[in-house]
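Peer 1: mind looking at a prediction? Sequence and model below.
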Amino acid sequence: MKITKIDVMLVDVKSTDNPGWSPIVCRVYTDEGIYGDGEAAMAYGVGATGAFGIIQDLSKKVIGMNPLDNEVIWEKLYKSTFWAQNGGPVIFSGISAIDIALWDIKGKYFKMPLYQLLGGKMRNKLRCYASQLQFGWGDTKVAAASIEDYVFYAKKAVSEGYDAIKIDFFTFAPDGTRYNSETTTRLQSPKYVNMVINRLKAVREAVGSNVDIIMENHSYIDAQVAVQIGSLAKEYGILFFEEPCTPNPKMNKFVCDKLNIPIAQGERIYTRWGYAPYFENNSIQLIQPDLGNCGGITEGKKICDLAHIYDVGVQMHVCASPLSTAVALHLEAAIPNFTIHEHHVYNLHQYNKQLCVYDYQPKNGYFEVPDLPGIGNEWSDYVFKNSILVTIK
């Protein structure tokens, strides 16, 4: 079997709620009629067009190769592209998209779901949390501004069966405007510290002690502010403190040692080489690799296995299309150190749901794993009709 061509697409989701959402996806075709779909997890922030370009460049290197040789292809892309070694999100998002598509092909070829190829399911259901409630919890994106907003969305998620939620309490000001780095870095005045802690306190009181709260900060604050806020947040039983500072093993270690709160990091850490220093200095307790930018399934499994050596838990970072949701569920089901799955609020939005044939959603706070061959999801007709599409042959 050989790879014959690859479609690379920059999708226009036509969203007024989230106009910056720019999924970068691909479909890999073979001479046996089997195709596989993949995604580069750079739909948000700045850099989506970089991912769009790098997948095209990488695709030229794999045309004619056997898609079942995922390890061979991964090593070729890593060693023959110069920039992949010690590379960052753009190049590893490109490798990830192609790698995911190859695993999709492999599953279809052997008529097995992905989790079976990864060693089998260790669990039939996966606990998940309602993620990023500062953007609301419904089918439209909103700004949680008042304490009443935070309480409302937290209670709404819990009423749907979730017993874990995640919130960045320092994203929006009380007037609904978004804070910038000038506000959130360096030691904070009581005005901002009290705002964050009062929001957290209100949510904890609203949901009770049997609901886990993950406090997110998207690395917008620095290590000093993380310690300042985290020391006060401890009282409210934080499950994990996510991205409390710039992803850096030394800064992570500083925050971890000062707070004695489990630290979560990973959506901006790439490959096993990127994760190794965090494991070696015990500065991370929950890794959050994104299979759409850490190097794909081939590399993601290695990262999870390496974490297992150090008793570090795993939660895949999932802020992408329903295709990436399916991919994450397969790997999370197959590893021993799975902790919890991220169910991002964007997965409730129609502009995202329309991208795939299947829309997997949890029931009562738990996901089931797709049982179809391969990933168990694929791009919808919408993607092919509403994209800038480049075909590499």
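Peer 2: Good, I have the coordinates.
Peer 1: only C-alpha atoms for contact and neighbour calcs from this point on.
Peer 2: Noted.
Peer 1: give me the element residue 165 is part of.
Peer 2: strand 164-167 (DSSP states H and E).
Peer 1: how distant is that strand from the center of its chain?
Peer 2: 15 Å (C-alpha atoms, centre = their mean, to the nearest Å).
Peer 1: below is an additional structure, to be compared with the one above:
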Amino acid sequence: MLDAGVQRASRRPIIARIHTDEGIYGDGEAGIALGTGAPAAFGMVEDLARLIIGLDPMNTEFIFHRLLKSSFWGMGGGPIVFAGISALDIALMDIKGKALGVPVYQLLGGKCRDEMRCYASQLQFGWVDKLGPYGKTEDYVSIVEYALSQGYDCVKIDFTQFDREGKRMSTTAAEGILSRPFIDMVDERMGAIRDNCGWDFDIIVENHCRTDAISGTMIGELCDKYKVMAYEEPAMPLNPDMHKVIREKIKTPIATGERVFGTWGFYNFFKQDAVQLIQPDICNCGGLTEGKKICDMAAVFDATVQAHCAGSPISTAAALHLEAAIPNFCIHEHHYRSTQPALTVLCKYDYQPKNGKYTVPELPGLGQEMSQYAMDTALRHVCVDEFWRGL
């Protein structure tokens, strides 16, 4: 468990390093750094690691299914067990790439593109050196102008998190039939951005599942009004039916997936045409092995892909390799926290986009790994060397 310094209260990255008897090691991440759950993910990685001691790291497909089924709880899904599986799978793919001397994207089918368009994410918190949170409408305009000045042509904002004074609103504030002042606040912020920054760039509206089918539809109508590119997490992720309800009432494409796990979790969203832009987190959807299958299944249902990225630079590297290798890529998420030294110092390389575009690492494996500083300052560390056959 790594120490993210000034971000420690909200982020504790969980990194798994797997060593082989040939001296090659690989790093992977459990995507539960944000909010609560990091200690549980740490324990899950530790427990699952016992299932793969002594196995051939090149057999990633076999190992994924062993972790899924022999763990017993894996087949029930959920963020903690899938995050643990993801961390080990990514580390194994890192090993496989290093052993073969190729970047991970080659293991996924090779490149479909040389660069990935990306967006500046979560601007309600600020951007780079201009940190929020924001409440005043003019502040939203200013931070969008700042991101656009750095070469981005797409931004993402949650307009429901903070009130007009910049104070965090309760998790129930955006549920049900929204009050006129609430809707006016969101409308004013969106309108001011379009009036002052123009219409020749894209906006993704983030809701963080704070809304339900009623309020989600009300804000969705504003998304239509202001020509929003995608509308993210407008309803409870365990209920694709409500995403479908919203989808049928608005024109803006629905995006979701960071809290959906495995191909089984995404299947009902696809079947009901409840999502048009999937956002699997490679560090909690089942890793690169399962993530590639999710993206391939999305293509069958004409859904595009943007991997969720809100972890350490290892998470970013894993996402870039997958996004480079799939034909139905849409855009890459560049989270504002990923611009901060507290996270970039935790890994060996600091990959940042240029003029709103990312390139995929070309080193063997992930092309990213923990820094010595991260290991020296880790909050918790454990070594697992005991094999367990599983159930």
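Peer 2: Sure, I can see it. These figures come from a predicted structure and were not determined experimentally.
Peer 1: so where in structure 2 does the strand holding residue 165 of structure 1 end up aligned?
Peer 2: Using TM-score structural alignment, strand 164-167 of structure 1 lines up with residues 154-157 of structure 2.
Peer 1: and that stretch against structure 1, how far off on average?
Peer 2: In the superposition with structure 1, the average deviation recorded for stretch 154-157 of structure 2 is 0.4 Å (mean C-alpha distance after the TM-score superposition for structure 1).
Peer 1: what's in contact with that stretch?
Peer 2: For stretch 154-157 of structure 2, the external contacting residues (C-alpha atoms under 8 Å, 6 or more residues apart in numbering) are 118-124, 144, 147-148, 201-206.
Peer 1: quick one: the strands in structure 2?
Peer 2: 14-19, 25-30, 116-121, 126-127, 130-131, 154-157, 202-206, 230-232, 254-256, 277-278, 304-305, 332-335, 357-358 (DSSP state E).
Peer 1: got those strands as TSV, with mean neighbour count and distance to residue 222 of structure 2 columns?
Peer 2: Output for those, formatted as TSV (neighbours: other C-alpha atoms under 10 Å; distance: least, C-alpha to C-alpha, whole Å):
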stretch	mean neighbour count	distance to residue 222 of structure 2
strand 14-19	24	38
strand 25-30	28	35
strand 116-121	24	19
strand 126-127	22	22
strand 130-131	12	26
strand 154-157	23	14
strand 202-206	24	10
strand 230-232	25	10
strand 254-256	27	14
strand 277-278	26	19
strand 304-305	24	23
strand 332-335	24	23
strand 357-358	20	28
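Peer 1: can you redo those strands as a markdown table with distance to residue 195 of structure 2?
Peer 2: What follows is those, written out as a markdown table (distance: least, C-alpha to C-alpha, whole Å):
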| stretch | distance to residue 195 of structure 2 |
| --- | --- |
| strand 14-19 | 42 |
| strand 25-30 | 41 |
| strand 116-121 | 19 |
| strand 126-127 | 20 |
| strand 130-131 | 22 |
| strand 154-157 | 15 |
| strand 202-206 | 13 |
| strand 230-232 | 19 |
| strand 254-256 | 24 |
| strand 277-278 | 27 |
| strand 304-305 | 29 |
| strand 332-335 | 25 |
| strand 357-358 | 26 |
